[in-house]
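*Asks:* Build the 3D model from these lines:
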Amino acid sequence: MNISVVIPLLNEQESLTELHDWIAKVMQSNRFSYEILFIDDGSTDESWKTIETLSKANANVKGIRFLKNFGKSQALHAGFEKAKGDVIITMDADLQDNPEEIPALYNKITKDNFDLVSGWKKKRYDNKFTKNLPSKLFNWAARKTSGVKLNDFNCGLKAYKNVVVKNIDVNGEMHRYIPVLAKNAGFTKIGEQVVQHQARKYGETKFGMERFINGFLDLITIWFISRFGKRPMHLFGALGVIMFAIGFVFSVYLGIDKLFFHKTGRLITERPQFFIALTTMIIGTQFFIAGFLGEIILRSKQNKKRYLVKEELNLNNTVIN
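*Replies:* Prediction:
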């Protein structure tokens, strides 16, 4: 199979039929063998019924329905797990991503041998102050922190080799950083392509300004995981040594000062340096304990699914009652 199109969605009933028809038209005109995987992330509208209708009319349409809203990262993870195409395309369901971009993205993977190609919405139709400016700041910080030179980390339109999506773990809200996850997994040939951005045709965006706050927090998380995820003691141990050393130096100073210079002066416990020494030594010990706990957790963790599937279409037709 040439292409798997993975589409996470939440309450996008109005756009699904039009999006499906557009994708099918592109696939047929380019003679691609394909599948479309709609991942319904707990929609409360009629999105799943629309997917069922589409799957009956087109056997290439497949669906996964979550029991509730688990988040875009979990939806992508489920889609990646089931995707069978040589190239996996991800796109949003709101018609802001243009399916006409798929052939060019496919060619960059298959002919130019990229592991991952990310779309770049160079010209956007979003509100300039609520989305564009925070997005530019967010992308700048992501580039500086991760070393991945992309202009638009948050673009939903991306193309991957099959081997990439099968070997990365997208969890939490890490969908913004899939290129970073891919790089950390060893897939370093990452490209970018300017894609057309379209104004939303139906409904309203499901993301607010809080996504940028969450994005920066996730950026810190992925920086930590990238640098110290497999060796937490290297970070916490170093911090522990520094803090404990500061406390020890103050303790030595207080002891020498009391023994040789102020034998009849104030009690050590009445001096502010005593509390600095005590606090920093306690914090240093706690950092050491955190490092040990991190190492123990790392060695004992077990894989656990982060979402529950309610129904599937044209995959394994399991229904949870």
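
*Asks:* Please make it C-alpha for all contacts and neighbour counts, starting now.
*Replies:* Noted.

*Asks:* Show me where the stretch 101-250 of the chain has its strands.
*Replies:* 116-120, 158-161, 190-194 (DSSP state E, counting those that start in this stretch).

*Asks:* for those strands, which one sits closest to Asp126?
*Replies:* Between Asp126 and the strands of the stretch 101-250 of the chain, the shortest separation by C-alpha to C-alpha is 14.0 Å, and it involves strand 116-120.

*Asks:* sorry, back to before: export the strands of the stretch 101-250 of the chain to JSON lines and tack on mean neighbour count and distance to Leu16?
*Replies:* Listed next are the strands of the stretch 101-250 of the chain as JSON lines, based on neighbours: other C-alpha atoms under 10 Å; distance: least, C-alpha to C-alpha, whole Å:
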{"stretch": "strand 116-120", "mean neighbour count": "25", "distance to Leu16": "21"}
{"stretch": "strand 158-161", "mean neighbour count": "27", "distance to Leu16": "19"}
{"stretch": "strand 190-194", "mean neighbour count": "19", "distance to Leu16": "24"}
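
*Asks:* Reformat those strands as JSON lines; add distance to Phe292.
*Replies:* As requested, those are exported to JSON lines (distance: least, C-alpha to C-alpha, whole Å):
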{"stretch": "strand 116-120", "distance to Phe292": "36"}
{"stretch": "strand 158-161", "distance to Phe292": "37"}
{"stretch": "strand 190-194", "distance to Phe292": "35"}
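
*Asks:* which one is Gly172 nearest to, not counting chain neighbours?
*Replies:* Distances taken as C-alpha to C-alpha, 6 or more residues apart in numbering place Ser73 nearest to Gly172, at 6.3 Å, with adjacent residues excluded.

*Asks:* how about this one, so we can line them up?
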Amino acid sequence: MTELLQLTVLIPLYNEDESLPELHDWIVQVVTEHHFTYEILFVDDGSTDDSWTVIEHLAGRNPNVRGIRFNRNYGKTAALQTGFQALRGQVVITMDADLQDSPDEIPDLYRMITAEKYDLVSGWKQKRYDPVTKTLPTKLFNAVSRWISGVQLHDFNCGLKAYQQKVVKTIAPSLYGDMHRNLPIVANWDGFTRIGEKVVQHRARKYGTTKFGLERFVNGFLDVLVIAFVHRFSKRPMHFFGTFGTLSFFVGSVLAIWLIIEKLINIAQGVKFRNVTDNPLFFFGLVAIILGVQLFLAGFLGEMLVRQSLNRSTEQLVAEKVGFLEQKVSA
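*Replies:* Presented below is the predicted three-dimensional model:
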């Protein structure tokens, strides 16, 4: 039987061998002072330095340390997803391995989950020790994320977060790409709406260099858009494609009708007129009509796929229920 623990500290990492011993000792000091039953779960995302050797050494010293190792670098989202599926703690604290997140925040984050009954608490690095080339894109990303998602957090990208176990177990199967930046959005749209925020300490990096470049913000924006689209329209694609398709078809049709009427008026008045195909509006209208038809068909095909998927799910559910009833009757 799996032992139930109060706390899991989940740490995804890539080439952080210098910081791991200090981070481990700091976490152990904090959780011991507060008498938590705990585990520290390191997920090594294909490090090429001695990170895994350090984790093995820490696990030898401390039976509460566990490690998962990837054979190559898959990214932070994959590391978190794997850790979410393997952890055993009732409260989950995620933090980065570079010592920029302070383990001293753990007790307050734990209290907000257990006593204040939040589903998720996100850290807010109100004062950051990062260059402007990093802080400015971060503020822009956070503003766009708030606007698109409706989740009012100041710092979506902070790695220091706390979750109820049921939250991470629910969202883990749907994570991919670089969605680790948008976990509060995913959780909120999966029904976990009690999302809190806590101002946390941000410390200057002590060892090594950052593993992320500016491209992460571009990827982050795109992932927010994907999440928003999938959440709002995955079950009703015609509402998206059909709306824009109808609008495009209507605009194209209006242009075509207007050109035809103009030609008829010119004929009736005996006015010399140029060919319709010489008018640029003709091509704009034609493109709009074709685009509208294509969008509408895309929505129609999407609806067919959704209905087919729902029918399969319903058939499977009915089969499971029938099997359960037959088993119950025979028993």
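
*Asks:* before we move on, the earlier item: can I assume the residue nearest to Gly172 of the first structure is in contact with Tyr177?
*Replies:* No - applying C-alpha atoms under 8 Å, one finds Ser73 of the first structure not in contact with Tyr177, separated by 10.0 Å.

*Asks:* From the contact counts, what lies against the longest helix belonging to the second structure?
*Replies:* When the second structure is scanned for its longest helix (criterion: DSSP state H), the result is helix 280-330. Applying 3 or more C-alpha pairs under 8 Å, 6 or more residues apart in numbering; DSSP states H and E, one finds that helix 280-330 of the second structure makes contact with helix 237-269.

*Asks:* Spit out the contact partners of Leu116 of the first structure.
*Replies:* The contact partners of Leu116 of the first structure, by C-alpha atoms under 8 Å, 6 or more residues apart in numbering, come to Ile109, Lys158, Ala159, Tyr160, Lys161, Val164, Pro179, Phe187, Lys189, Ile190, Gly191.

*Asks:* And Leu37 of the first structure, by the same measure?
*Replies:* With contacts defined as C-alpha under 8 Å, 6+ apart, the neighbours of Leu37 of the first structure are Ser4, Val5, Val6, Ile7, Val61, Lys62, Gly63, Ile64, Gly79, Ala83.

*Asks:* ok, 6 Å please
*Replies:* Counting by C-alpha atoms under 6 Å, 6 or more residues apart in numbering, Leu37 of the first structure makes contact with Val5, Val6, Lys62, Gly63.

*Asks:* Same check on Arg124 of the first structure?
*Replies:* When contacts are counted by C-alpha under 6 Å, 6+ apart, Arg124 of the first structure touches His197.

*Asks:* What strand or helix carries the aligned partner of the residue nearest to Gly172 of the first structure in the second structure?
*Replies:* When the second structure is aligned by TM-score structural alignment, Ser73 of the first structure is paired with Thr77. Here Thr77 of the second structure is covered by helix 76-86, with elements defined by DSSP states H and E.

*Asks:* between the helix or strand just after that helix and strand 120-124, what angle do the directions make?
*Replies:* Of the helices and strands lying after helix 76-86 of the second structure in sequence (DSSP H and E), the nearest is strand 89-94. Taking axes from the mean of the first three to the mean of the last three C-alpha atoms, to 10 degrees, one finds strand 89-94 of the second structure and strand 120-124 inclined to each other by 20 degrees.

*Asks:* which parts of strand 89-94 of the second structure are buried?
*Replies:* Judged by neighbour count (16 or more other C-alpha atoms under 10 Å), strand 89-94 of the second structure contains these buried residues: Gly89, Gln90, Val91, Val92, Ile93, Thr94.

*Asks:* Pick out the most distant pair among those residues.
*Replies:* That would be Gln90 and Thr94, which, of these, are the farthest apart (C-alpha to C-alpha) at 13.0 Å.

*Asks:* if we can go back for a sec, pretty sure the residue nearest to Gly172 of the first structure is touching His175, no?
*Replies:* Yes - the pair formed by Ser73 of the first structure and His175 meets the contact definition of C-alpha atoms under 6 Å, at 5.0 Å.
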